[in-house]
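S.K.: turn this into a model:
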Amino acid sequence: MTETLPTEANGNGVQSLVLIAEDEAEIAEILSAYLNRSGLRTAHAADGRQALELHRAVKPDLVLLDVQMPYVDGWQVLSQIRQRGDTPVIMLTALDQDIDKLMGLRIGADDYVVKPFNPAEVVARAQAVLRRSAMRPTTPVSRILRADVFEIDLDHHEATVRLGRKRHLLSLTLTEFKLLTHLAKAPRQVFTREELLVHCLPEGDTQERTVDSHISKLRKKLEILGVIGIPANVRGVGYRFGSSA
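M.R.: Next comes the predicted model:
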C-alpha cells in the first residue's frame, strides 16, 4: 500500500518515497501513519523477498529495514541494495549489541534505530538521512574497478586480468564475481567468512564453509593464468584480496 501527501519533496520535485520493510504489520502501520503525516509517501514490504522486489520496482528514496524478516533477513537485503546502488537505508532492529550496529554500518547502513522506538524519532532520522542524500554529488561515479592486475566492469559483470600486453577475460560464476569484486574494493581489509556470506552468496546459502569452496574455485581459475595468492587466506580470520595488497 502506498499513500501520498502533498508536502516534502525529493530533488525531482516529487514527495519522497519511503519503503518500510517490516514483517510486523502493526509497527509498519504506525510508521506509515507518522511518515505520511510528515509529508512522505510510503510503501510496505512484509518480508525480505518482497522488500527486494519493491526496491527494484518503485525505486524508493529511503528504506526503513527490519533485520529479522522472513525468507531473506535484513542483512542480506541491505547487501543486495548496496550492490544495486546507494539508496539510503535505516536499520530497524531489536538487536542492540555493538557488534550488530557495526555489522549494519559496515555493510552500508546510513543509520540504526533499536526497537522499541519512538515513531517520531524515526521520522526525524528519516528526514535527516533524506536531506543528506539530497546533498550528495550528482557527478556519475566510475563503474570500472581497478586493483592489481584486475579490471572489473561493475555494470557488465566482467572481470579481466592484464598480464603484460595481454588481457584475459575471466569466466566467473556470479558468486565468484561478487567475491572478487568485494575483496578488490578494499584490498587491504580482511573479511570474515560471515561477512562474505552476507555480501556475496546467493539467498539460502548459510554455511560459512560454502565461502571456502567458492574462494578455492576462484583461486584455481586465477592460478591457471599465473595469478598466485589471490584471494589470500588469513588464518583464523577469513580472506583478503591479496597477501601483499
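S.K.: only C-alpha atoms from now on, for both contacts and neighbour counts.
M.R.: Noted.
S.K.: so which elements touch the helix or strand hosting T42?
M.R.: If you go by DSSP states H and E, T42 is part of strand 41-45. Counting contacts by 3 or more Cα pairs under 8 Å, 6 or more residues apart in numbering; DSSP states H and E, strand 41-45 packs against strand 17-21, helix 25-37, helix 48-58.
S.K.: how about the strands of the chain, start to end?
M.R.: Along the chain, counting by DSSP state E, strands occupy 17-21, 41-45, 62-66, 89-93, 111-114, 144-147, 150-153, 158-163, 166-169, 191-192, 232-234, 238-240.
S.K.: what about stretch 234-242, how long is it end to end?
M.R.: One end of stretch 234-242 to the other measures 10 Å (Cα to Cα, to the nearest Å).
S.K.: one more sequence to fold, the one below, so I can look at both together:
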Amino acid sequence: MKRATILIADDESEIADLIAIHLEKEGYRTVIVADGAAAIRTVQTQEIDLAILDIMMPKLDGHEVTRQIREKHVMPIIFLSAKTSDLDKITGLVIGADDYMTKPFNPMELVARVNAQLRRSLSLSQPAHTSASVVEAGGLVVDPDNRSVLLYGHDVELTPKEFDILYLLASHPNKVFSAENIFQQVWGESYYGGGNTVMVHIRTLRKKLGETHHPIIKTVWGVGYKFNG
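M.R.: Model prediction:
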C-alpha cells in the first residue's frame, strides 16, 4: 500500500522537523519546504496527499498558498499558526483549509488530525456503488461527481467546504439543518463552537450565488438553514 505523502511548509525548521519525525513514526512520507513558493512548486511536481501550512511564511503566505492549491487540488489542508483569534481561524477555514491548529501544539494531536483528514479524504474518493445524484433546482445544477456548480449556465467556483454545505442542503430541500448538524456532517468532527464557521461559510456561499430577493439558502430563525431552490 502506498504511503501517504505529507507536505510540511514552515520556515521554522525546528517545528517542521518535529512534525516530520512524528508523522514518519506513523508511517507517512514527508516533504519539508521553508516558504510558500516552494510549497506551490512541490504540489505541482509531486503527489501530495495532505498539506500542513504555516500562515506566516516568506514569499507566499499560507492563505495565498491555499488559494492557489484550491484552484486545482482538493487535498486536505491543515493550517498551523501562532494566530489564535476566532477570526483568524474562521478566515483560514473560509479560504479553504480543512483544519486549524495554533502554536504551541501537541505533535500527537496534529498526527491524530492528519489521520482523521486522510481517512475522510480517502472515504470521499472511493467510488460508490451508485453515483450520487445531481441536484437541479431552478437555474442551479450541483454535480457531486464532478464537484461542480452551475448557476444559469455559469460556473460558480466554491471551496470544498462551501460545495459540501451546498450539496448537503440542496440534496435535502425540505429539511432544516442546524449549524451544529452542518458542522458535524461537513467537517466530520464533533461540534465545538463551530457555529461562527458555518455562518461565515453560508455568507460567502450566498455572495457567490448572487442571492437577492429569493435566497437559495434560507435562514430559519432560531433553527438553522434550508435549501430554498
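S.K.: any buried residues in the longest helix along structure 2, and which?
M.R.: Ordering each helix of structure 2 by length in residues (DSSP state H) puts helix 107-125 first. The neighbour-count criterion (16 or more other Cα atoms under 10 Å) identifies 107, 110-111, 113-114, 117-118, 121 as the buried residues of helix 107-125 of structure 2.
S.K.: how about stretch 17-32 of structure 2?
M.R.: Those would be 19-20, 23, 29-32, for stretch 17-32 of structure 2 by 16+ other Cα under 10 Å.
S.K.: counterpart of that stretch in structure 1, which residues?
M.R.: Using TM-score structural alignment, stretch 17-32 of structure 2 lines up with residues 29-44 of structure 1.
S.K.: same deal with stretch 109-124 of structure 2?
M.R.: Against structure 1, stretch 109-124 of structure 2 falls on residues 121-136 (TM-score structural alignment).
S.K.: need the residues that contact that stretch.
M.R.: Residues outside stretch 121-136 of structure 1 that contact it (Cα atoms under 8 Å, 6 or more residues apart in numbering) are 10-11, 31, 34-35, 38, 61-62, 88, 90, 110-111, 113.
S.K.: can you pick out the most distant pair from those?
M.R.: G11 and V113 (25.2 Å; Cα to Cα).
S.K.: compare these two (neighbour count), which wins?
M.R.: V113 (21 against 13; other Cα atoms under 10 Å).
S.K.: give the contact list for that one.
M.R.: Taking Cα under 8 Å, 6+ apart, one finds 90-93, 122 in contact with V113 of structure 1.
S.K.: same check on K221 of structure 1?
M.R.: Shown in contact with K221 of structure 1 (Cα under 8 Å, 6+ apart): L170.
S.K.: counterpart of it in structure 2?
M.R.: That one, K221 of structure 1, aligns with nothing by TM-score structural alignment.
S.K.: how close does K221 of structure 1 sit to H214 of structure 1?
M.R.: On the measure of Cα to Cα, K221 of structure 1 and H214 of structure 1 end up 11 Å apart.
S.K.: ok, now which ones touch the corresponding residue of structure 1 for P76 of structure 2?
M.R.: With TM-score structural alignment defining the correspondence, P76 of structure 2 maps onto P88 in structure 1. Shown in contact with P88 of structure 1 (Cα under 8 Å, 6+ apart): 61-63, 109-110, 129-130, 133.
S.K.: disregarding residues adjacent in the polypeptide, which is nearest to the residue nearest the centre of structure 2?
M.R.: The centre of structure 2 sits closest to D98, judged by Cα atoms, centre = their mean, with a distance of 3.4 Å. Computed as Cα to Cα, 6 or more residues apart in numbering, the closest residue to D98 of structure 2 that is not its neighbour in sequence is I77, at 5.4 Å.
S.K.: wait, isn't the one you found in contact with I95?
M.R.: No. Checked against Cα atoms under 8 Å, the pair I77 of structure 2 and I95 is beyond contact range at 10.6 Å.
S.K.: which of the two has more residues huddled nearby?
M.R.: Set I77 of structure 2 next to I95 and count neighbours by other Cα under 10 Å: I77 wins out with 25 against 19.
S.K.: fine, thanks again, bye for now.
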